[in-house]
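# Quick one: sequence and predicted model below, then my questions.
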Amino acid sequence: MRVAIYNNQTPESQRVTKLLKAEMTKAGLVFDQQAPNVVVTIGGDGTLLSAFHHYEALLDRIRFVGIHTGHLGFYTDWRNYEIDDLVDSLVNDSGQSVSYPLLDMHAIYSDGSIDHYTALNESTLRNITKTMVCNVYINNELFETFRGDGLCISTPTGSTAYNKSVGGAIMDPHSIGFQLAEMASLNNRVFRTLGSPIVFGANAKLLLRLKDENGHLMTCDREQVKIQHRPGERHLVEISYQVAKKQINFAQYRHNNFWHRVRDAFIGGAQNEI
């Protein structure tokens, strides 16, 4: 078993990293940052997002495990005081895993060039200088013309992140699909959008075709791509989204109920039947 450790730089995460390395050595596990079987992230969901993109080229060969050293995260199943139990699970690993879908993105520019991205949580598109205007195509057919602050396209596991803050629905992480949520859309007797989140199935394709050339900001998880247009320079024309062919795999050593986590994170307190 080859294990990589990817941690943030907080004192607690560094302490846990040092402890985990020591316990792994005692148990005979191999520390390998280049070609691991399992990547253990230490920090929070942001740390796991960074680790995902760092090891993106190896997704078909690795599994992730998250230890959280701060607030409870949706990707981090283990606490900082459970190192011994985690090491035992790594030693007795039998390849058990759970997989979740990812979002495949293609950004197409005026010069014909294409940039490819893969998102674990979400992608957003907005115009930072004025109202964003774009045509929304679903399966190659025009659905609506959007006007507003922007759009958020999220995976099922990312539906509890930024998507939720802009009014998107929470999706079961085992569903295969993705979601489109509006950010402050213009809805009046002149301009009209659907005005609610749209959940797409496994084979759906979403295309956003922009009306303006400049001022756009595109994100893929934590990465920001600012696209300012100057005369003669390329500008963003459209972005396509669909479920990625590859998935992210987590080493599932114990069952953690997703809906319990949602309730604890967003509702909290005692929930009694009436």
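Sure, I can see it.

# okay, CA-based contacts and neighbour counts for the rest of this
Noted.

# the helices in this protein, which residues?
For the chain, the helices defined by DSSP state H occupy 11-27, 45-54, 83-91, 162-165, 258-266.

# how about those in JSON lines, adding distance to Phe250 and mean neighbour count?
Compiled in JSON lines, those are given as follows (distance: least, C-alpha to C-alpha, whole Å; neighbours: other C-alpha atoms under 10 Å):
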{"stretch": "helix 11-27", "distance to Phe250": "18", "mean neighbour count": "16"}
{"stretch": "helix 45-54", "distance to Phe250": "11", "mean neighbour count": "19"}
{"stretch": "helix 83-91", "distance to Phe250": "12", "mean neighbour count": "16"}
{"stretch": "helix 162-165", "distance to Phe250": "22", "mean neighbour count": "18"}
{"stretch": "helix 258-266", "distance to Phe250": "14", "mean neighbour count": "13"}
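
# One more to weigh against that first structure:
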Amino acid sequence: MKFAIRSRGDQSSNGLKMKMKNYLQEFDLIWDEEEPDIVITVGGDGTLLYAFHRYKHRLDKTAFVGIHTGHLGFYADWLPEEAEKLVIELAKTPYQIAEYPLLETIIRHIDGGKEVVYLALNESTVKTVDGSLVIDVEIKGERFETFRGDGLCISTPSGSTAYNKALGGAIIHPSLESIQIAEMASINNRVFRTIGSPLILPKHHTCMLKPKEATDLKITIDHKTIVHKDVKSIQCRVANEKIRFARFRPFPFWKRVRDSFVAETWES
């Protein structure tokens, strides 16, 4: 089996990366950063996001597993002190695959040039470079509303615990193939009106965002920010591709939610 390891870059993460690399090679696993069968991330959820975008061209061939060297992560479920155990599992045990849905975002421009396609593991956001965003929201080809406000966040189920949650969006189990649209500071008064609630769309529903005027839009894809000029439309839907996680033990989603947000801290 071929493997690669991505580190957060701090001293402890880099040290653990080298230790695991040496151990895995002693078990005759092959180090291959270009075409790995499995990618191990050492750091946090941000490290896994970077690894996902590094290998998004081979999601059907590469699985991911994470060690968190900071706070508890939603993607990284192994502790640093469990690194040797993970090495043995990788070398000796067939793993199960857990697949999570992704967000596909397609940007089309007024000049009719080549469309740009992005995949997001967590979310995509849409804002203007200056001023309020004024944009028509279409669902399944029909106009739903005209949004006015700071911006929109379109998230995956696994990303529903990230920026989406801060915006008041729902937390969605990643087994549900869906996307969620959450508003950022919408303008609601006697003249302007939006739904004011997050919208959850199933896999077969497509959302189309169409700016009311030609403007530069600041679009994020997970941790990346891209400015697109003269945007005609932004199409969002559940992607055909999925991210694949290597599982050697149960990793209950609701336990992660509880431990991250509502678990009590007991004082001795």
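In hand now; what should we look at? Predicted model only: the values in this text are computed from it and were never measured.

# before we move on, the earlier item: out of the helices of structure 1, nearest to Asp111 of structure 1?
Each of those was scored for nearness to Asp111 of structure 1 using C-alpha to C-alpha, and the closest is helix 45-54 (26.8 Å).

# Identify the residue range in structure 2 corresponding to the closest one.
Mapping helix 45-54 of structure 1 onto structure 2 (TM-score structural alignment) gives residues 45-54.

# How far off centre is that stretch?
Taking C-alpha atoms, centre = their mean, to the nearest Å, one finds stretch 45-54 of structure 2 lying 9 Å from the centre of the chain it belongs to.

# do stretch 45-63 of structure 1 as well
11 Å.

# What residue in structure 1 is paired with Phe251 of structure 2?
Under TM-score structural alignment, Phe251 of structure 2 pairs with Asn256 in structure 1.

# Please name the residues that touch the spatially closest residue to its match that is not a sequence neighbour.
If the residues on either side of it in the chain are set aside, Asn256 of structure 1 comes closest to Asp77, at 7.1 Å by C-alpha to C-alpha, 6 or more residues apart in numbering. Asp77 of structure 1 is in contact with Val65, Gly66, Ile67, His68, Asn256, counting by C-alpha atoms under 8 Å, 6 or more residues apart in numbering.

# which of these has the most neighbours?
Ile67 (29 neighbours; other C-alpha atoms under 10 Å).

# Settle this for me: that residue is touching Val39, isn't it.
No. Using C-alpha atoms under 8 Å, Ile67 of structure 1 is not in contact with Val39, being 10.7 Å away.

# Distance check, the spatially most central residue of structure 1 against Gln9 of structure 1.
What sits nearest the mean C-alpha location of structure 1, by C-alpha atoms, centre = their mean, is Asn121, with 1.5 Å. Going from Asn121 of structure 1 to Gln9 of structure 1 by C-alpha to C-alpha, to the nearest Å gives 22 Å.

# rewinding a little: verify the contact between the residue nearest to the centre of structure 1 and Ala161 for me.
Yes. The pair formed by Asn121 of structure 1 and Ala161 meets the contact definition of C-alpha under 8 Å, at 7.3 Å.

# just to revisit the earlier point, average distance between the match of helix 45-54 of structure 1 and structure 1?
Here stretch 45-54 of structure 2, set against structure 1 after superposition, deviates by a mean of 0.5 Å using mean C-alpha distance after the TM-score superposition for structure 1.

# What mean distance separates the longest strand along structure 2 from the matching residues in structure 1?
Identified as the longest strand of structure 2 according to DSSP state E is strand 231-247. Superposing on structure 1 places strand 231-247 of structure 2 at an average distance of 0.6 Å from its equivalents, by mean C-alpha distance after the TM-score superposition for structure 1.
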